[in-house]
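Colleague: Fold the following, please.
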Amino acid sequence: MNAQIMHKDVDNSTLIEEVFAAGYDFITGVPDSHLAGFLSTLEQHERAADCYLPGTREDNCVGLAVGARLAGATPLVFMKSAGLGTCIDALTSLALVYRIPLVLLVSWAGHDGRDVPHHNVIGQPAPAVLEALGIPVLHCRFSDSAGVAEQLRTAHEESAAFRGPVAVLCAPDGK
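Modeller: Presented below is the predicted three-dimensional model:
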């Protein structure tokens, strides 16, 4: 299923406004096809120049988010589930050890084993990987903009209370 079809019912403009309303003021991550509509809308937003920094590696994005948080920002890091493996060291040696609140918005490739094999390998155990690291996990579906926004607001509050990272796993819609 391509990103355009998957996201045809998602109101990305409202979702971006909800992200800003929730208090996120530093957004970074590695582009992913599941987040294409979200990212396209973000890049066109008037606040993008002040708060959005695209990345090339998930571990670098976590490092940027930690620095932004230490400077007083409220960071949101987006990635696909395969990126979790890339950023484990940055999460464990920075965000978790130093108790830095940040939110991970993870597009859940391989959810329920309904993807290409290499996405399934990391996608199926993604919640268990996050839980093993002690990172709280919230769930949502891509097609539910209001649900995504609600989970991002909740994650922001939980990360501040938890004093560490919180992940929002966004699953694709069922076939």
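Colleague: switch to C-alpha atoms for all contacts and neighbour counts from now on
Modeller: Fine.
Colleague: so what's P165 up against?
Modeller: Under the criterion of CA atoms under 8 Å, 6 or more residues apart in numbering, the contact list for P165 reads 91, 95-96, 99-104, 135-136, 159.
Colleague: Find the nearest non-adjacent residue to it, please.
Modeller: Distances taken as CA to CA, 6 or more residues apart in numbering place L102 nearest to P165, at 4.7 Å, with adjacent residues excluded.
Colleague: Alongside the first, I'd like the structure of this one:
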Amino acid sequence: MKTDECNNTIYRILHEAFLRNQVTFATGIPCGGQKVIIQNILADGRITHVACTKESEAIGLSAGAFLAGRQPLVYMQNSGLFGCSNDIASLLIPFRLSILMIVTWRGIPGEDAPQHLVTGSATIALLEALGVPYRILTIESAEHVVDDLMVQMRRDWLPGALLIRKGWER
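Modeller: Okay, here's the model as predicted:
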């Protein structure tokens, strides 16, 4: 199988997991690492997409969608996760809103983007400090990782984060 075909298959599997978990609303701040994920969302008429300009805005929109009976997905980069951490702590967690966050994890060791190193090294610590469950997406886990995370989120009534490393699909 060619790399492009494999990538398309992996991204299709991931998108099907979103649908299987009743994701019907998406919003966020685009990151190049999520390009195909966002393209698949935009191409799927079953998922309402609302553009926004800040991660905090995306959290607010997703909270409204959740309260209206939708299952939201918010996409962002980990630097944006830090920017909206107060919104997560003061809205999603106390009001028990099980919102799925897809977070591109920049600044991990070996990455060539020094501006991301501080937030990269602190991303998991932030999620753990907030008590937000998370999973790290790998090519091996693509078929079940969303299901596993959503089960925990719904059981505990918490938001959750799916962390995506650069090049995860290779």
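Colleague: circling back: among the contacts of P165 of the first structure, list the two that are farthest apart in space.
Modeller: Taking CA to CA, the two most distant members of those are R99 and L104; they sit 14.5 Å apart.
Colleague: So those two - more neighbours on which side?
Modeller: Summary of the neighbour comparison: R99 of the first structure and L104, criterion other CA atoms under 10 Å, with L104 having more neighbours (26 against 17).
Colleague: can you tell me the helix or strand for the residue nearest to the spatial centre of the first structure?
Modeller: Residue closest to the mean C-alpha point of the first structure, counted by CA atoms, centre = their mean, is L105 at 1.2 Å. Per DSSP states H and E: L105 of the first structure is located in strand 102-107.
Colleague: do V166 of the first structure as well
Modeller: V166 of the first structure belongs to strand 165-171, assigned by DSSP H and E.
Colleague: Which stretch of the second structure lines up against that strand?
Modeller: Strand 165-171 of the first structure corresponds to residues 159-165 in the second structure, going by TM-score structural alignment.
Colleague: re the thing from before, tell me which residue of the second structure lines up with the residue nearest to P165 of the first structure.
Modeller: Taking TM-score structural alignment, L102 of the first structure has I99 as its aligned residue in the second structure.
Colleague: Would you enumerate the residues in contact with its match?
Modeller: With contacts taken as CA under 8 Å, 6+ apart, I99 of the second structure has the following neighbours: 62-63, 66, 71-74, 92, 153, 158-160.
Colleague: cool, and Y75 of the second structure?
Modeller: 26-30, 34, 101-103.
Colleague: Recalculate using a threshold of 7 Å.
Modeller: With contacts defined as CA atoms under 7 Å, 6 or more residues apart in numbering, Y75 of the second structure is in contact with 27-30, 101-103.
Colleague: Fine by me, we can end here.
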